[in-house]
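Visitor: here's my sequence, what's the structure:
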Amino acid sequence: MPSSLPALLETPLDRASAEPLQRQLCLRIKDAIVGGHLPAGLRLPATRVLAQGLLISRNTASMAYDHLLAEGYVVADRQGTVVAELRTPVLSKASSPPPRPRLAARLASLRPSPMIKTDCTALRPGVPALTQFPQAHWRLAMAHAARTATPNTLNYGDPLGEPALRSAIASHLAITRGVHCMAEQVVVTEGAQEALNLCVRLITNPGDTAWMEDPGYRGGKSALHAGDLRVLPKRLDAEGLYFTANDWRSEQPRLIYTTPSHQYPLGTVMSVARRLALMAAAQAHGAWIIEDDYDSEFRHSGEPIRAMQGLMADAPVLYVGTFSKTMFPSLRLGFLVLPLPLQPLLDRPLRELLRGGHSHEQLAMARFMEAGHFVRHLARMRRIYRERQQALRSALGEHLGVLHSIEGGRSGLHLCVRFAADYPDVAVAETAQRYGMAPQALSTFALEPQLQDNGLVLGYGNTAVETMGPLVRRLGKILKGLA
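Guide: From the prediction side, this is the model:
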């Protein structure tokens, strides 16, 4: 009998522990087997002997053996219980380390985004005014969804989303964004990122070419790279994403990512002429356009900019939207509007790729929209964001203290501020985090950073008016300290 067995039998279990005795015994025997102290083929003591040695009930010992048998650590024969031969050999300390895990090659093209501390909220782009969200109305909508739920609501649900929400989204987009769609074209997703990933998976093959705004949204770049696409950066001019006829001949894309109503992060609005030219060229060359309309609900001057999708019949546009900016980020609800010619072709593949879920949240969102709370919330937020943006502009002019230019601001939740390369934007952003701020370095949004891509993307959505002055004053000190 191995010398380890007496210790196993004689060392009492911890009766003061919250861990049940049966589980303690199981873990003790498993650790001994995995560690090589109880070799394969060794016959373990009978449950009566084990129980007497450890001063436990025989029933506890029997249940422990039964559990070990179920997991495959031991086997049973007519004479009792025997340690099983484990398929995976135990490596000794002298063994060579295991080979490095092999990952997908496409991961090498993913550029890590700057890490942001969870407690850094001031000036963080893309975060709405969380303290201003009408939680009372949302609780009522959630309560209504729970109260009217049926047993079927607890099932997986429609993979493309709850019909009530798909219908509410289609109606809202038609009125506010000029999007031409039926409810059947709407796919509810786990945020906008899943919608972007779906566009890549449904439309492209590995090796296809994609055009990407540069600088541009990191999530868009990640989706394209994760699809093993050849991603070509396309710079922007005053009218938005810039391209030439030669680009279509030499770099013909399968997919084009753009944020035409409020370019992220520069804030450019793509002109109607450029939109029509882009759609006409895409249609002629068999390409598709992702229109990411992420925060266009918040137009601060003039009439809302109509979505590109609604400018022409059968537009080659996959329209992507999200409730992360209009509601709150943790809701994780987005949507994809399929082009009408693609909808019948993609219905079955989508039902295979997706699984329904989050039915209560989707039904609550539908209720929130149908009751008019969503439209009223958006109107109130426009006023708040307009005030906060103006406060940020004033603070930049008064307190930043370095030569700079401001871009964008006609929509959305952020401003883009450019300044000279003497002030390295990555270092500025990293230093700002130590003071509870989370501005983003403009250069980190570019696939191929250029000298003019030095600056900060400043979010004002979740930053109160009265804090703008002190925050920008601190930013100015950081800039001057790093020059």
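
Visitor: going forward, measure contacts between C-alpha atoms and count neighbours the same way
Guide: Will do.

Visitor: now do the SS call for the closest residue to A146 other than its chain neighbours.
Guide: Once flanking residues are discounted, A146 sits nearest to H360: 6.6 Å by C-alpha to C-alpha, 6 or more residues apart in numbering. With DSSP: H, G, I helix; E, B strand; the rest coil as the basis, H360 sits in helix.

Visitor: residues contacting H360?
Guide: M142, A145, A146, A149, T153 (C-alpha atoms under 8 Å, 6 or more residues apart in numbering).

Visitor: give me the distance between V337 and A210.
Guide: Counting by C-alpha to C-alpha, to the nearest Å, the gap from V337 to A210 is 20 Å.

Visitor: what about the nearest residue to L363 once chain neighbours are set aside, which helix or strand?
Guide: The spatial neighbour of L363 that comes closest, neighbours along the chain excluded (C-alpha to C-alpha, 6+ apart), is A145 at 5.8 Å. Here A145, judged by DSSP states H and E, is contained in helix 135-147.

Visitor: wait, a strand at T81?
Guide: Yes - applying three-state DSSP, one finds T81 inside a strand.

Visitor: what is the neighbour count of it?
Guide: 21 (other C-alpha atoms under 10 Å).

Visitor: state the distance from it to A364.
Guide: From T81 to A364 the distance is 56 Å (C-alpha to C-alpha).

Visitor: with S222 instead?
Guide: 30 Å.

Visitor: cool, and G220?
Guide: Distance check for G220 against A364: by C-alpha to C-alpha, it reads 28 Å.

Visitor: try G459
Guide: Computed as C-alpha to C-alpha, the G459 to A364 distance reads 28 Å.

Visitor: among these two, which residue is more densely surrounded?
Guide: Using other C-alpha under 10 Å, the more surrounded residue of G459 and A364 is G459, with 26 against 22.

Visitor: isn't the more buried one up against T121?
Guide: No - assessed by C-alpha atoms under 8 Å, G459 is found out of contact with T121, at 9.2 Å.

Visitor: in a strand, that's where L318 is, yeah?
Guide: Yes - L318 forms part of a strand when assessed by three-state DSSP.

Visitor: secondary structure element for the nearest residue to it once chain neighbours are set aside?
Guide: Nearest non-adjacent residue to L318, counting by C-alpha to C-alpha, 6+ apart: I290, 4.9 Å away. Using DSSP H and E, I290 sits within strand 288-292.

Visitor: to compare against the first, here's the next sequence to fold:
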Amino acid sequence: MSLSAILDPLNDPADAMPRQQQLYRRLKEAMLDGRLGPGARLPASRLLAADYGIARNTVLYAYQQLQAEGFLLADRRGTRVADLPVLHGLGVARPVASHAPAELSRRAAGLALRQHEPLLPFAPGVADLNAFPWAAWARQLQKAWGEVSARQLAYAAPAGEPRLRQALADDLRARRGVLCSPEQIFVVAGAQIALDACARLLADEGDTVWLENPCYPAARSVMQTAGLRAVHVPVDAAGMAPEPSLWESQPPRLVYLTPSHQYPLGAVLSLERRLEFLRRIVAANGWIIEDDYDSEFNHARPGYSPLPALQGLHADAPVVYVGTFSKLLYPGLRVAYMVVPRWAAREFGERIASLYRSGQAVEQRALAGFIESGALTRHLRKMAPIYRARQAVLRRELTAAFGDDVEILGGDAGLHLTLGLPAGEPDQAVIAKAMALGVTARPLSEYCAAEVPGASRNGLVLGYGMAEEKRIPELVARLARAVAADA
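Guide: Below you'll find the model as predicted:
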């Protein structure tokens, strides 16, 4: 085959790639798709360079690279395409591009599809990034980089930087009533990694996991891909509400709870149910995963701490406490942590080290300094009244705009409210209209288990972390237009 069709694009001025890379890539593609079949001879480097007006070194680079990769053979008879098994049967009649793509796994097919969402007002799960104490954080980062050694540039300690584990233990004992020592804390790259570790290390494929319904979609996805059998337990005003018979008919290996602020309905798990879950899970020989989502900000009782962590009710209970800094600091930090019972810490640590490689050692040191210096506590105290005021204004404006036609859920803690919508237009269609008006939200139906008949709910999950108080009335007016289908 003539090389013209393959190499003429080398003269395309729109291709900014260096000539040697262009030549290498085009020859390799031609061999992979069968245009240059096994045994085909290539021109001598001098001849090819002269024919296409390129430097001989450019041709030598491409030939030598392809030879090193095993695509070309060079001997006294010249340069030819290697006779590799991978090239057989990939001729012009069946080019690679015509092959049906390999399918993803059945587990992957069941995962919810999510597009990247713009950072518009009422986006849930986002704190006020404009209020982040950048100067204090930058000082801690600079200090951490000044202390860096080769060890910090390699993988971090499997359980996390010792200094951060100590700072977390001190902070969690004081702020959330968690009963722990540094040896019980394991730092990972985000809450989903923490949930994945729990699913893999605490349960086997086919085991039963109880999930709140509605539930944090990422938690549902993690349990699903781990091969666990999900039982979707309804939620009421006091949190997850299993029927007593469920403990006997479908005993759980794992129970996933957001007790401090149920996501997305905002319920706080009552003390009575907390104690009942602890008693029952021991009898079931199972585990509770306590996702302390959105627990940092208490709006119901200003000046008082939120209800302490479930884990703090009994130090030796089979509870894994999961926390993150996504709301306190910023989501892109990707630092989360788990607190495991002291009797399980050694074995858990040995196993988790075989699953994940730790990183961000410098950022972990900076975070430790940020906590130790009191900057984290100061930031929390600064933001608490700001978020409380935004929540109150949002509730007031929603009530004024929608009256008794809708239900407003949550508000005692966290950074979001949930607006129930009357039967009618689906919440996803409402959100599409709202986005055209510069407002976003999350559809409540997305949090509900599709496999539970009649359990889906129509509504909007509205975050106020990034919604300035003075703009909330105008933003709610836009939302009301979208709901009324006047957009």
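
Visitor: overlay them and tell me the TM-score.
Guide: Laid over one another, the chains give 0.92 as their TM-score (TM-score structural alignment, normalised by the length of the first structure), with 478 aligned residues with a C-alpha RMSD of 2.5 Å.

Visitor: picking up where we left off before, the residue nearest to A146 of the first structure and P163 of the first structure, how far apart?
Guide: Applying C-alpha to C-alpha to H360 of the first structure and P163 of the first structure gives a distance of 12 Å.

Visitor: kindly report the same for T244 of the first structure.
Guide: In terms of C-alpha to C-alpha, T244 of the first structure sits 42 Å off from P163 of the first structure.

Visitor: show me which of the two is the more surrounded one.
Guide: P163 (19 against 8).

Visitor: give the contact list for the more buried one.
Guide: A183.

Visitor: give me the longest strand you can find in the second structure.
Guide: Using DSSP state E to assign secondary structure, the strand with the most residues in the second structure is strand 229-236.

Visitor: I'd like to know which elements it is packed against.
Guide: With contacts defined as 3 or more C-alpha pairs under 8 Å, 6 or more residues apart in numbering; DSSP states H and E, the packing partners of strand 229-236 of the second structure are strand 208-213.

Visitor: superposed on the first structure, what's the mean shift for the strand it packs on?
Guide: With mean C-alpha distance after the TM-score superposition for the first structure, strand 208-213 of the second structure departs from the first structure by a mean of 0.6 Å once superposed.

Visitor: tell me the SS of the most centrally placed residue in the first structure?
Guide: Centroid-nearest residue in the first structure, with C-alpha atoms, centre = their mean: Q193, separated by 5.4 Å. On the three-state scheme (three-state DSSP), Q193 of the first structure is labelled helix.

Visitor: from S324 of the first structure, how far out is it?
Guide: Q193 of the first structure is 11 Å from S324 of the first structure, by C-alpha to C-alpha.

Visitor: how about the helices in the stretch 151-300 of the first structure?
Guide: 163-176, 191-203, 218-226, 245-250, 272-285 (DSSP state H, counting those that start in this stretch).

Visitor: which residues does the aligned partner of R457 of the second structure in the first structure contact?
Guide: Aligned by TM-score structural alignment, R457 of the second structure pairs with D453 of the first structure. Contacts for D453 of the first structure (C-alpha under 8 Å, 6+ apart) come out as P215, R418, L442, S443, A446.

Visitor: settle this for me: E446 of the second structure is touching P217, isn't it.
Guide: Yes - with contact defined as C-alpha under 8 Å, E446 of the second structure reaches P217; the gap is 7.3 Å.

Visitor: about what we covered before: tell me the buried residues within the contacts of H360 of the first structure.
Guide: M142, A145, A146, T153 (16 or more other C-alpha atoms under 10 Å).

Visitor: just the closest of those to T463 of the first structure, please.
Guide: Ranked by distance to T463 of the first structure (C-alpha to C-alpha), those are led by M142 at 27.4 Å.

Visitor: who are the contact partners of the closest one?
Guide: M142 of the first structure sits in contact with H360, E361, L363, A364, where contact means C-alpha under 8 Å, 6+ apart.

Visitor: ok, it to N152 of the first structure distance?
Guide: 17 Å.

Visitor: nearest residue to P214 of the second structure other than its sequence neighbours?
Guide: C448 is the one closest to P214 of the second structure (C-alpha to C-alpha, 6+ apart), at 4.3 Å.

Visitor: map the one you found across to the first structure for me.
Guide: That one, C448 of the second structure, aligns with A446 by TM-score structural alignment.

Visitor: what is the burial count for its match?
Guide: What A446 of the first structure shows, counting by other C-alpha under 10 Å, is a neighbour count of 21.

Visitor: ok, T118 of the first structure next?
Guide: Neighbour tally, T118 of the first structure, other C-alpha under 10 Å: 8.

Visitor: measure stretch 106-123 of the second structure end to end?
Guide: Using C-alpha to C-alpha, the two ends of stretch 106-123 of the second structure sit 31 Å apart.

Visitor: what residues of it count as buried?
Guide: Neighbour-count burial for stretch 106-123 of the second structure [16+ other C-alpha under 10 Å]: P121, F122, A123.

Visitor: figure out how far that stretch is from the centre of its chain.
Guide: Chain-centre distance of stretch 106-123 of the second structure: 10 Å, with C-alpha atoms, centre = their mean, to the nearest Å.

Visitor: and for stretch 113-131 of the first structure?
Guide: Once both centres are worked out by C-alpha atoms, centre = their mean, stretch 113-131 of the first structure turns out to sit 14 Å from its chain's centre.

Visitor: now the closest residue to M223 of the second structure other than its chain neighbours: how far from I352 of the second structure?
Guide: Of all residues not flanking M223 of the second structure in the chain, A199 sits nearest, at 6.2 Å (C-alpha to C-alpha, 6+ apart). Between A199 of the second structure and I352 of the second structure the computed distance is 12 Å (C-alpha to C-alpha).

Visitor: more neighbours: those two, which one.
Guide: Using other C-alpha under 10 Å as the criterion, A199 of the second structure and I352 rank with A199 on top: 25 against 19.

Visitor: what sits against that one?
Guide: Applying C-alpha under 8 Å, 6+ apart to A199 of the second structure gives the contacts V222, M223, A226, L228.

Visitor: tell me which of those residues you also see in the first structure.
Guide: Of these, the ones still in contact in the first structure (both residues aligned by TM-score structural alignment, their matches' C-alpha atoms under 8 Å) are V222, M223, A226.

Visitor: any chance of TSV for those residues, columns neighbour count?
Guide: Shown next, in TSV, are those (neighbours: other C-alpha atoms under 10 Å):
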residue	neighbour count
V222	21
M223	25
A226	19
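
Visitor: no further queries at this time; thank you.
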